[in-house]
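In: below is the sequence, then the predicted model.
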Amino acid sequence: MEKKESQSTKSALQISALYLVFGMFWIYFSDMGICLFTNDSHQILLWQTYKGFFFIGVTALLLYLLSYRILHDRYVEYTQRLEQHKNSELRIEKQEALLKGLVDSLPDSIYAKDLEGRYLVFNHAAGITVGIDEKKAIGKTDYDLFPPETAALFVEKNQPVLQNGQIYQHESIITTADGYRKSILATKGPLFNDEGKMFAIFGISRDTTNDKMIQTRLEQQNSLLNSLINGSPDAIVIKGLDRRYIVFNKGAYTLSGIDTNDAIGKTADEIFPKETAEIIKRIDDELLANNYFVEHEETMLMPNGKTHVYWVTKGLLKTQDGEIFGIFGIYRDITAMKHNEQMIIDEKERYDYMAHHDPLTGLPNRLSLIETLQLKSIDTLDSHFALMFFDLDGFKEINDSFGHRFGDQVLIQFSKLLEEIFPKETLIIRTGGDEFVVLLESKFDHHSIQMYMGNLLQMLNTPFIIDQIEVYVTVSIGISLYPDDTMNYEELLQKADAAMYKAKSLGRNTYSFYNDGLTQEVLERTTLASNLKKALSNRDLTLHYQPQVNPSSGRIIGAEALVRWKTEEGMVPPSLFIPIAEERSLIIELGDFVLEEGFKAAVQWTKNGLFNGRVAINVSAKQLIHQNFLTQVEILLHKTGCNPSWIELEITESSILEYPEKMITLLSVLKSKGFRISIDDFGTGYSSLSYLKHLPIDKLKIDISFIRNITMEPKNQTIVKTIIALAKGLGMTTIAEGVETIDEMEFLRLSDVDSIQGYYYYKPMDQNAIESLFMQQNTGMNT
């Protein structure tokens, strides 16, 4: 520019100098020329005027030409400059538009501020990030746009740039204009002009909120994954395709004894015994070759020398595109589980044996019998066999007399006897207690079976010798045939049982084949037992009472409670349903019913002043020896409010003789509670009378068998008198039952019996009838 101006000045000076020289020469030489042509002053003045006009015209023309050239050049230059300026502005506009488009299209926030903090540039991404319209940000400061704490933060972060003029990066948590908390990663730096002077600062920021969240999630997931992997008791390993371990968790260390740091980066060959490494390599090769997932059990030797059984789960690691990049393996130590499984199998076999065999004799038990019968009943064409049901006669007496250990030896010897008599392939079963079952293939006919039975009964004529004691055993046997008698195994058992009871009814120590008549008998008893159970549940039974009378005064001093069962068909005799109750284990429930109703009656009669005597209640042997008997008595006393002194418990002599020691203790407890104790059917037992003096007995009840025809039977008279004398001597009272005639009554009265019970005085009657009788007696006393 300066060079151009200097050239222009020089050119102007040259033109001016040329014009000066030309003007001077023109004036001088023109004047001289005029003077040469004329001396006339007027002419000279006129020519000088013309000369002046000519000079002016020439100079004007030259000035025009010169001005035109100069102005034209300047116009052209101006036009060119104007065009260049327009082009420059257009280029600048395009560049600015391009720059703005680029800046606004960038995902990062881009902005610039002047040194006073006013925004010069604020792109679209910046507006989205901080929640501000980018157009409204230009010319504003941070304090105009943001919450105070965010504005102060921005100003603070600008200071290093303003002070040092250097680019630097920082990360901050800001509150945007629309109230959101965001994480921002910012790069800031200075902007300089051509003179190198800072005139603004720029900033490039990136919203890292999502990145932070993703990073946090990844860190959490990695932490969780590491926790899961290292927290798992299972060995979890991951290998690359080079078969080198990249993950070897704590579980793997625990199971193998190999430290994680010693395993990472190494192959199985380098850390495991050869045979174990070969197993691992084989599985890996199969995985890669077949591209599948495996689960199986594997036994492996570990470096610590211990062999473990593992449940191995292995598979391939793949990218989303399906590209394999590794192998994972999960090893669960199931050594203890396998050991426990084997123990369970062994125990199962042992328990299965125990469940199917009798622990005393080693014979198969009832469960084995049922399962065998089920199998045999499936094959109805080829299966023919006899089922023989054995029940030892009087085995309870052996147990009670010699003890259970002795009785067990009897059962063992009897089982051996059965094994000795029958063929080896015969199934011999102890079903429980003193009962045995033999399944004999029916290639043997009736005659053969009878021969076996005869041999058995013959051999039982020889006593068993146990502890140097000879004991004779007899057996009752019932026999049913499959499929002749039935094709149902349950019915086969029932029919053999019915035949066995038939053998017992024949006098025991014999055998009986089943016949159809036995079924009806068993069915009737079963039906009766079922109905009895229902009657007990519905409390359909009732008590009748038979008065007990003082023969001297004729007054009622007691009443025996007798259970009665009335059905739609009529009264069921006690002699029929009580034995069934004994057989079907209903006697306890029946006994509890009689006790409760008897207690209630005694309470009602005493409360109403009807009767001050005692209610006599029979208690069976099974009821007495039941473990909950005393507890049940206490419950019923509390429930009914009965005073034990109002009750007399009748115990059969046979039950006392069966359990003498236990009875002494039990009856003493009952006596201490206030109950009166009497022995029923006295005189029918065959044991020693030595226990009698030890028993807390209050009364002896003379059995009816001694009362019948007592006036005609001297021996019965002697027995009755002896019993009465014995009772008097032991401080007991006596009562005679079954007295029906005046002669029997008079004999007993004269023999000094204390009370009498029988049809001579009263038959058993229901509660209403006996209460009326009580009232009549009370009325008679009052009159």
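Out: Perfect, I can see it now.
In: going forward, measure contacts and count neighbours with C-alpha atoms only.
Out: OK.
In: can you pull up the most central residue in the chain?
Out: The centroid of the chain falls nearest to Met337 when counting by C-alpha atoms, centre = their mean (19.7 Å).
In: in addition, the following structure is provided for comparison:
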Amino acid sequence: MQLTERSERTRTSATSGGLGLAGTRARVQGLHAVLPDAPALLSAEDGFIIAATRQAATLAGRLDPGELIGRKLADLVEREGRQTWLLGSPERTPVRLQVWPHPDDETLQVTLLIDVSDLTEDPPDAAGGPRDSEERYWLIDAQRLAKVASWVYYPDTGVIYRSPLLAEFLGAGGAEHADDITAMISTTHPDDRERAAEFYTKVLSAAEGELLETELRNLHGTRVFLCTGRAEYDRAGQIVRVQGTVQDVTEHRALERQLRDERRRLQDAQRIARLGTWEVDPRTNVMRLSSMLHEILGQPVSTAGTFDRYLDRVHPDDREWVRQAWRPLLERGAPVEIEHRYVRSEGTTRILRLHGTKIADADGRDLFVGTAQDVTEQRAVVTRMERSSQRFSDLVNITPVGIGLFDRTERLVNANDALCDLLGYRLDQMRGLSTRDITHPDEVDPSLPAPDESSGVRRRAPQRVMVRADGEPVYCELHTSSSVQDDGTEFWLVVFQDITERRRAAEALRYQATHDDLTGLPNRTAVKELLGRLMGRADSPEIAVLFCDIDNFKRVNDSLGHDAGDELLVALARRLEGGLPEECTAARLSGDEFVIICSDVEACGGVDQLATRVSALLRTAVPVHGQLVRVSSSIGAAVPNGSGAGGEDLLRFADAAMFEAKRRGSGKVSLASPALMAAADRQLHLEGQLREALSNDGLALHYQPVVDAEGTVVSAEALIRWPHPERGMLSPDAFLPVAEQGDLLRELDRWVLRTALREASSWPVRKGRPVSIAVNLAGLVPGGPDFVDSVADIVAETGIAWDRVILELVETALVDLPSRTRHEMGELVSRGVRFAVDDFGTGYSSLARLKDLPAQIIKVDRRFVAGVGGDPSDFAVARAVVDMAYAMDRQCVAEGVEDATQFRLLRGVGVEAYQGWLFSGAVPAPKFRDMLADGPLIIP
């Protein structure tokens, strides 16, 4: 800041107030005007010189200073660009003007004339030669060649003078302050300016003769300059001036940096490679090591030695042969390469690889030089790789999976014993065989699959059918990997995994998934797949689907048992397989339902002829359990009608046609008409609405009371209704078949059971006797999945007492129960649940089997109740059922009681509870609640 302020003061000028010459002289006489002992002028405000020193007159080529007085300063100087010339001398003198106001009168100004001839290149004359001496010209030229510029700084005036080359160094920067230190600082890099100002400050306080140095960058940081400065003092100890140089050292510093970087990279490379250098003088046997080699050998850098001392640390087992291997270098100067063990001072052993050769130094004397590399880790890796390779070879030989090595032409080069055993060859027989030779002829592409890519995505390994030497096929999964041998030869390593048994197991599982366990015929899954393929063919022959249901098959099951029914189904399946045309495929969907799919109806004579043939195959007498059972089938047929229906639609239409045939009687055939198909579509639409009603709680329950002999309600049967938004209130007969076809019975039972138990839990209780709730089950039945858990969860959810729950099952569902089903029913009974046999007497069971039914309540079917007043047989059956129920400690309920005569007769034989229109039909939940609140029902 001191330099800058001084420079700023130097640049400030004052005016003289416009005095005339006479007035100014008179005024000067009254001033104490002392000019410096130097070329200086005193001028007025109007520019006229009023005083001059002798040095100024001499510099201007005058003998007397008075010759300058009265002249204008502007007439004595001439400016050309940035250069100022003093006129009047024999030759123009280059000067610098330093102006400042007179200390006693600011209207006067002092001008200092500074000769800068030694710092300025003389302009050439008209002839083109230098006007000054040859030495000065060539000195400036030499500075340019050496890239050295000079500068002089006068502390008293704050002016700095620069050689022409310095201006080239600084460039355009600093031109505004070209005559002071600020120019030098402002033209340096912004990050270096603080250091530059510090340098110039130190120079001003340095001792006489002390040379200071610093390095600064130019404004853009592209050049580097070495700046020097030295102060000169007068006899009084005051600094007269400061001289300095500025040298462009950019190339020198770049070269130094490059050398440092190369040296560092070399050292890094040696350190990474664990590589050091050495040299031996054969005249003295002195061995000099690089710092890296000292580190490798575990020796201090200051340690000196000889080759013999080096040999002393060589492993004793290697020492003698290392000495012998060294002789060719010593005796003939032949290059040597040695690898040996070296024992470090702390006792660790390293493996070193030495290279050595003979060279001549600068004086022509022989030297042995070379490198030493620590290869201990590399040797350990090689050893591990060799051991790993041996282990790999051993593993390949003993592994039970076949492994083969193929060249790029896909010919076998080598194989392990497992592959030889797999394909039935000896190794010498297999070598040279191509992949085509060992691939089954049925395979389309015998070439090896592309090697696995290491993309992180697991691909399914390709499977191929190979062929053994004896011609037997072998199913293999191939895993291929490409690799390269040590000699650079590319090869393929192929693993042959025998999947024959796995494939057979998969095919067996596939067969089980697509075929019926009992008959071996294709099942529903296979039917859907087959129909999908047939319906997807373009310009294919017309197909047909026949849906067959065995008439009265349930009667065979109930009367002869399930084993007899299974035997009958198997016999019918064999008849279909043996009697159908080759264009037809027989399948079993479930129970007694068979499906025939014909891929070409025209080839079979049309759908009518095909249906007649199928009907004849299923109308037969089959010996079952020693008895001849005559059966027939109701058949529904459907063919595509061009409406875009799919395979499942075709199956659905055939099913609907089968129901139509069954309504017409046993052994009938019905073809799905457009009207029937439309009705089936409506049924499907109704099924979708039913699913939605189940999901949205859109169904309702009505309750029909069960009363005792006094008319008191003891229980109620929950009966489902569907308030259809378009068709009004629907009874179960209208939608239960739809639920059965749509496999919704189980979900329907869950909804009824949950809703009925929830409503019953809040019914009023009279005289301490809560009313029980009975739910008829069709889909959620014992033996089904999660039957006990489902019932238990719903009971717990609704909070009703276990002993108020009655589960009704039809008689046929309780015949020949497996032990598991009986166990499940017994578990619920132990908690308080009661089971009721609904419609007893309609399941083709004898009265003797009543004792086998695991139920606590017997409900006599309404068909027997209706005839007790007029048909002695019905009365006898009803009486027998009641007597046996009493004998076995079971409650008896009469269904369908509609008049007083029936009630009195049944009460007379001991029936305990009654249900029918005589008392009440099924009523909505609110009305039934009111009925309970009103008390016992009035019996006519």
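Out: Perfect, thanks for sending it. Everything numeric here is computed off the predicted structure, so don't read it as measured data.
In: where does the TM-score land?
Out: Remark: TM-score between the superposed chains equals 0.58 [TM-score structural alignment, normalised by the length of the first structure]; 572 aligned residues with a C-alpha RMSD of 5.5 Å.
In: count of residues packed around Thr567 of the first structure?
Out: 11 (other C-alpha atoms under 10 Å).
In: following element in sequence after the host helix or strand of Lys639 of the first structure, please.
Out: Assessed by DSSP states H and E, Lys639 of the first structure sits inside helix 629-640. Once the chain leaves helix 629-640 of the first structure, the next helix or strand it forms, by DSSP H and E, is strand 647-652.
In: quick check: buried residues in the next helix or strand after that following strand?
Out: Downstream of strand 647-652 of the first structure, the next assigned helix or strand under DSSP H and E is helix 653-658. Across helix 653-658 of the first structure, burial judged by 16 or more other C-alpha atoms under 10 Å covers 653-658.
In: roughly how far is the helix or strand just after helix 653-658 of the first structure from the heart of the chain?
Out: Later in the chain than helix 653-658 of the first structure, the nearest helix or strand by DSSP H and E is helix 660-673. Relative to the centre of its chain, helix 660-673 of the first structure is centred 50 Å away, using C-alpha atoms, centre = their mean, to the nearest Å.
In: and helix 660-673 of the first structure, what's buried?
Out: Buried residues in helix 660-673 of the first structure (16+ other C-alpha under 10 Å): 660, 663-664, 666-668, 670-671.
In: try stretch 716-736 of the first structure
Out: 716-717, 719-721, 723-725, 727, 732-736.
In: of all the buried residues of helix 653-658 of the first structure, which two lie farthest apart?
Out: Maximum pairwise distance among the buried residues of helix 653-658 of the first structure (C-alpha to C-alpha): 8.8 Å, between Glu653 and Glu658.
In: for the closest residue to Met745 of the first structure other than its chain neighbours, give its distance to Ile756 of the first structure.
Out: Among residues not flanking Met745 of the first structure along the chain, Val739 sits closest, at 6.4 Å (C-alpha to C-alpha, 6 or more residues apart in numbering). Val739 of the first structure is 7 Å from Ile756 of the first structure, where distance means C-alpha to C-alpha, to the nearest Å.
In: who has more neighbours out of the two?
Out: Ile756 (30 against 22).
In: residues near Glu746 of the first structure, how many?
Out: Quick note: Glu746 of the first structure (other C-alpha under 10 Å) scores 14 neighbours.
In: would you confirm that it belongs to a helix?
Out: Yes. Applying DSSP: H, G, I helix; E, B strand; the rest coil, one finds Glu746 of the first structure inside a helix.
In: in the helix or strand containing the residue nearest to the centre of the first structure, what's buried?
Out: Under the criterion DSSP H and E, the helix or strand holding Met337 of the first structure is helix 335-356. For helix 335-356 of the first structure, the neighbour count (16+ other C-alpha under 10 Å) marks 353, 355-356 as buried.
In: for it, name the packing helices and strands.
Out: Judged by 3 or more C-alpha pairs under 8 Å, 6 or more residues apart in numbering; DSSP states H and E, helix 335-356 of the first structure is in contact with strand 307-318, helix 366-378.
In: among those, show me which one is buried the most.
Out: strand 307-318 (a mean of 18; mean count of other C-alpha atoms under 10 Å).
In: just checking, what packs against that one?
Out: Packed next to strand 307-318 of the first structure, using 3+ C-alpha pairs under 8 Å, 6+ apart, are helix 274-290, strand 294-301, strand 324-333, helix 335-356.
In: distance from it to the middle of the chain?
Out: The answer for strand 307-318 of the first structure is 28 Å, by C-alpha atoms, centre = their mean.
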